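Trainee: Okay, structure incoming, though there's no sequence with it:
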């Protein structure tokens, strides 16, 4: 067992732990001859755990084998992929040089509502604002 643990350390792999019954193998003998041990494990790298920090392992009893099934639920942390603050809108002057810029701008401006930076913005409200409405 020490050699196994040493190889895990050499490869920078960690045991994910588990929930459920503590042993994964049973020799199916009765009484004092019964032997149960945790032979089966799920291991992963640090990089995997950083990508999927909510991963869990569950031991599940099955009738067909002397080993328990291992259910691995790989779940990423959704906070990794979401921003704390919405991105701000950046205007690029080069857009004004596009052939369809004037037509596109007029069409959008005529609409009552349009989407800007993920928010619905009312065109009539913007037209009432002196700095925007005069554009």
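Mentor: Yep, that arrived. Bear in mind the structure is a predicted one, so any value in this text is a computation, not a measurement.

Trainee: contacts, neighbours, all on C-alpha from now
Mentor: Fine.

Trainee: All the strands of the chain, in order from the start?
Mentor: 13-15, 25-26, 36-37, 43-45, 56-60, 69-73, 113-116, 119-122 (DSSP state E).

Trainee: let's bring in a second model and compare:
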């Protein structure tokens, strides 16, 4: 998924996604740069988020029956790279899935990797259907 960075064609993109998501009950996994926020706290900046766009994005995610899979790692996945003047950090990249995907892959892990060279952080998703086996902690008793 790559959302329109200028937001001019987002209505058409979202209409296609809603049609696709509601076409059947197949597992659905969406990952990428949505260029939208799901929550105002996903932005760190001197400017305020655009609440109307957040509301629209939340409605579309709900209409599609999608769930944000969360993440491990840094909170923000994009920066304007203006570190000395007016830095902006936002979580624009994410992984969304429907209930059927979550039923098949309930232990999917999503990782935001560090922002190093580009303005977007890479995302790594590891779909796992089996609960990871944790090693028992070593305990010593006197």
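Mentor: Alright, I've got the coordinates. Since this is a predicted model, take the numbers as computed values, not measurements.

Trainee: picking that back up, export the strands of structure 1 to a markdown table and tack on distance to residue 104 of structure 1 and mean neighbour count?
Mentor: Formatted as a markdown table, these follow (distance: least, CA to CA, whole Å; neighbours: other CA atoms under 10 Å):
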| stretch | distance to residue 104 of structure 1 | mean neighbour count |
| --- | --- | --- |
| strand 13-15 | 55 | 15 |
| strand 25-26 | 68 | 17 |
| strand 36-37 | 70 | 14 |
| strand 43-45 | 50 | 14 |
| strand 56-60 | 50 | 17 |
| strand 69-73 | 47 | 15 |
| strand 113-116 | 12 | 13 |
| strand 119-122 | 17 | 12 |
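
Trainee: So which of those strands is nearest residue 103 of structure 1?
Mentor: Residue 103 of structure 1 lies closest to strand 113-116 among the strands of structure 1, at 15.4 Å (CA to CA).

Trainee: Pull the residues that contact that closest one.
Mentor: 89, 108, 120, 121, 122, 123, 124 (CA atoms under 8 Å, 6 or more residues apart in numbering).

Trainee: again, only this time at 6 Å
Mentor: Here strand 113-116 of structure 1 makes contact (CA atoms under 6 Å, 6 or more residues apart in numbering) with 120, 121, 122, 123.

Trainee: could these go into JSON lines alongside distance to residue 68 of structure 1?
Mentor: Shown next, in JSON lines, are these (distance: CA to CA, whole Å):
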{"residue": "120", "distance to residue 68 of structure 1": "53"}
{"residue": "121", "distance to residue 68 of structure 1": "56"}
{"residue": "122", "distance to residue 68 of structure 1": "59"}
{"residue": "123", "distance to residue 68 of structure 1": "62"}
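
Trainee: Thanks a lot, see you next time.
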